[in-house]
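*Asks:* I'll drop the sequence and a predicted model, then ask my questions.
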Amino acid sequence: MRIDLHCHSTASDGTDTPAELVRAAAAAGLDVVAVTDHDTTRGHAEALAALPEGLALVTGAELSCRWTEPGADPAGGISTHMLAYLFDPEEPALLAERELVRDDRVPRARAMVERLRELGVGVTWEQVARIAGDGSVGRPHVATALVELGVVASVDEAFTGDWLADRGRVWVPKHETDPLEAIRLVKAAGGVTVLAHPAAAKRGRTLPESAIAAMAEAGLDGIEVDHMDHDRATRARLRGLAAELGLLTTGSSDYHGTRKTCVLGENLTDPEVYGEIIRRAWGAFPVPGAGGSSAA
């Protein structure tokens, strides 16, 4: 089985619609794909309606979190992403928290646009809103605006201290969930939690192993090891840490369509690990494809 458990659509910051995403996953030879848009499940219905025969869909989301050491200033915490799989999307407490995070994205993006304009960059809110479309607006949409204006050559180049990286010149904080609370909420909604790309140093500061240990103690199920932002040595270190902490290890593409260079199926999850994720979940279950819609 070929299993990719981390993909984004236009419901957040990908460039493929949910329908296009599942069709592309089938064309790439995947057997299982997860739709994990940022802080939203809005793309699930469209993905399900278009799900091709032979492809199973894992519903999920990538939750925006911030790790803060006990007693430290939250503003100095570390941005952390939590993959949540197969939870009940209507569970009230988790839904309310996702809405808090999602609703804070618009004022945050507007504030980043204003900071850019103060620096003499001619980006506008109308431009960012056009790029985001119906998706949950985020930094990648602002980054794409910078690419359109020729300020940077790629979205990745926008995520530096000069621009959008954490505590960069135009970075603006937003509401983010404490990861221990995120684990509790997802578990209560019947879901499974996997820490996304925990050692992706080019994104900013990474979590200390003590933080991952604290999350494991709180019920974290796994960590994403095989990821484009982890080199061979980092993957080996994370596998060792996962073994010490009794955590599952996953592999995923973190596909964003044309917004990133990664391709569907670039990294995969072991079928036995996938089976264990299914076994632990009770909020929802993978949906097998039944042909789906052929509409573009």
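*Replies:* That came through fine. Fair warning: this is a prediction, and the values are worked out from it, not measured in the lab.
*Asks:* okay, CA-based contacts and neighbour counts for the rest of this
*Replies:* Fine.
*Asks:* got a list of what R279 touches?
*Replies:* Counting by C-alpha atoms under 8 Å, 6 or more residues apart in numbering, R279 makes contact with nothing.
*Asks:* For V225, see how far away it is.
*Replies:* 20 Å (C-alpha to C-alpha, to the nearest Å).
*Asks:* neighbouring contacts of stretch 253-262?
*Replies:* Stretch 253-262 is contacted by residues 4-9, 13-16, 144, 155-156, 227-228, 263-268 when judged by C-alpha under 8 Å, 6+ apart.
*Asks:* putting a second one here so we can go through both:
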Amino acid sequence: MRIDLHTHSNVSDGTQRPEELIEAAAQAGLDVVALTDHDQTAGWAPARATAQKLGVGFIPGMEITCQDHQGISVHLLCYLQDPEYLPLLNELEISRNSRVIRAQRIVERLAEDYPVSWDLVSAHCQPGATVGRPHIADALVTAGVVESRNDAFANILSSRSRYYVSHPAIDPRDAVRLVLEAGGVPIFAHPMANLRGRVVPEETFHDMIDAGLAGVEIQHRDNSEEGKKFLTSLAKKNDLIITGSSDYHGAGKLNRLGENLTEPDMLQRILDAGSGSQASL
């Protein structure tokens, strides 16, 4: 069984509509796919309907933007949460608003050196979508500054760039607790992706585990090999769920559907633990 539990549609920063993403998953030979847009669940209904039509298993999910006490970015995947759980919805609204302010500040800095504007960035973002740096990257491509999103993130939009702007986000421990309260299953996304920027210290992992973290995404192209060894050991010691995923964004990134997969027994653990919404298998 081919299971990919980390994908994005244009509801956040992917380039395909939810229906198109599921069609691409079917063409890629996936048996089960999760839609995990940033801080949004608006793509669930069309993705589920298309998955049922095509005979692809569908797992409703989301990726929550967090920040630990040292200011390091943490991305928390969650599955099968209640999409109407108000305390979580309130935090997501705060996060989306802070993303907009952050993106505007980045664009202001970039505009001093490059032919980009907020209008150009907005043209690359679907109405109601979660605004993020990928949309700024798309604007830079359109302006001829870089050739691809990957080129933009390797340089101009990296966390080490002078154009970078951080933004306030929920503490990952609080995010884990809210996901659990919403009946969801919290999984730490690409925890050792050191090429993206700083990774959290070991104490943050243990703090999140103490809060109820259910698993870690190990097989991901951005995790270092040394990081994968650390995560495997951590998962074994703490009986964590282990996932592998593509983090697919359509044409926005090099990541390809099914390039990393989750084992069926690990998916079953997610299905057994989640109670806030239903999978379609």
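*Replies:* Now that the structure is in, tell me what you want to look at. Just so it is clear, the structure is predicted and the values come from calculations on it, not from any experiment.
*Asks:* Overlay them and tell me the TM-score.
*Replies:* The TM-score (TM-score structural alignment, normalised by the length of the second structure) is 0.95; 279 aligned residues with a C-alpha RMSD of 1.4 Å.
*Asks:* Sort out for me which of the contacts of stretch 253-262 of the first structure are in strands.
*Replies:* Among the contacts of stretch 253-262 of the first structure, the members found in strands (DSSP state E) are 4-7.
*Asks:* which of those has the most neighbours?
*Replies:* H6 (31 neighbours; other C-alpha atoms under 10 Å).
*Asks:* Run through the strands of the stretch 51-200 of the first structure in chain order.
*Replies:* For the stretch 51-200 of the first structure, applying DSSP state E, counting those that start in this stretch gives strands covering 56-67, 78-85, 192-195.
*Asks:* Now do the equivalent of E181 of the second structure over in the first structure: how many residues are near it, please.
*Replies:* Using TM-score structural alignment, the equivalent of E181 of the second structure in the first structure is A188. Number of residues near A188 of the first structure (other C-alpha under 10 Å) recorded here: 17.
*Asks:* how far out from the middle of the chain is stretch 245-265 of the second structure?
*Replies:* 11 Å (C-alpha atoms, centre = their mean, to the nearest Å).
*Asks:* Endpoints of it, how far apart?
*Replies:* Using C-alpha to C-alpha, the two ends of stretch 245-265 of the second structure sit 15 Å apart.
*Asks:* same deal with stretch 161-171 of the second structure?
*Replies:* Note: stretch 161-171 of the second structure ends 24 Å apart using C-alpha to C-alpha.
*Asks:* Trace Y164 of the second structure over to the first structure, please.
*Replies:* Aligned partner of Y164 of the second structure by TM-score structural alignment: W171.
*Asks:* Next, the contact list for that match, please.
*Replies:* Contact partners of W171 of the first structure, counting by C-alpha under 8 Å, 6+ apart, are 112, 163-165.
*Asks:* The aligned residue in the second structure for G251 of the first structure and M266 of the second structure: what is the separation?
*Replies:* Using TM-score structural alignment, the partner of G251 of the first structure in the second structure is G244. Here the distance between G244 of the second structure and M266 of the second structure works out to 10 Å (C-alpha to C-alpha).
*Asks:* ok, the two, which is more surrounded?
*Replies:* The residue with more neighbours, out of G244 of the second structure and M266, is G244; 24 against 16, by other C-alpha under 10 Å.
*Asks:* Tell me who's in contact with that one.
*Replies:* Contacts of G244 of the second structure by C-alpha under 8 Å, 6+ apart are 4-5, 217-220, 260-263.
*Asks:* do the same with H38 of the first structure
*Replies:* Here H38 of the first structure is in contact with 8, 12-13, 61-64, 136 (C-alpha under 8 Å, 6+ apart).
*Asks:* Spatially, which residue comes closest to it, not counting chain neighbours?
*Replies:* Spatial nearest neighbour of H38 of the first structure, excluding adjacent residues (C-alpha to C-alpha, 6 or more residues apart in numbering): E62 at 4.7 Å.
*Asks:* Please name the nearest non-neighbouring residue to L100 of the first structure.
*Replies:* H175 is the one closest to L100 of the first structure (C-alpha to C-alpha, 6+ apart), at 7.1 Å.
*Asks:* That neighbour against E97, yeah?
*Replies:* No: contact criterion C-alpha atoms under 8 Å: H175 of the first structure and E97 do not qualify, at 9.6 Å.
*Asks:* any idea where the helices of the stretch 51-200 of the first structure begin and end?
*Replies:* 92-103, 105-118, 125-132, 139-148, 155-158, 179-188 (DSSP state H, counting those that start in this stretch).
*Asks:* In JSON lines, list those along with distance to G204 of the first structure.
*Replies:* JSON lines is the format used below for the helices of the stretch 51-200 of the first structure (distance: least, C-alpha to C-alpha, whole Å):
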{"stretch": "helix 92-103", "distance to G204 of the first structure": "20"}
{"stretch": "helix 105-118", "distance to G204 of the first structure": "18"}
{"stretch": "helix 125-132", "distance to G204 of the first structure": "23"}
{"stretch": "helix 139-148", "distance to G204 of the first structure": "14"}
{"stretch": "helix 155-158", "distance to G204 of the first structure": "12"}
{"stretch": "helix 179-188", "distance to G204 of the first structure": "17"}
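*Asks:* and the counterpart of L271 of the second structure in the first structure, what does it touch?
*Replies:* Counting by TM-score structural alignment, L271 of the second structure lines up with I278 in the first structure. Counting by C-alpha under 8 Å, 6+ apart, I278 of the first structure touches 86, 285-286.
*Asks:* May I ask which helix or strand encompasses I278 of the first structure?
*Replies:* According to DSSP states H and E, I278 of the first structure maps onto helix 271-280.
*Asks:* what's the angle between that helix and strand 3-7?
*Replies:* Going by axes from the mean of the first three to the mean of the last three C-alpha atoms, to 10 degrees, helix 271-280 of the first structure is angled at 60 degrees with respect to strand 3-7.
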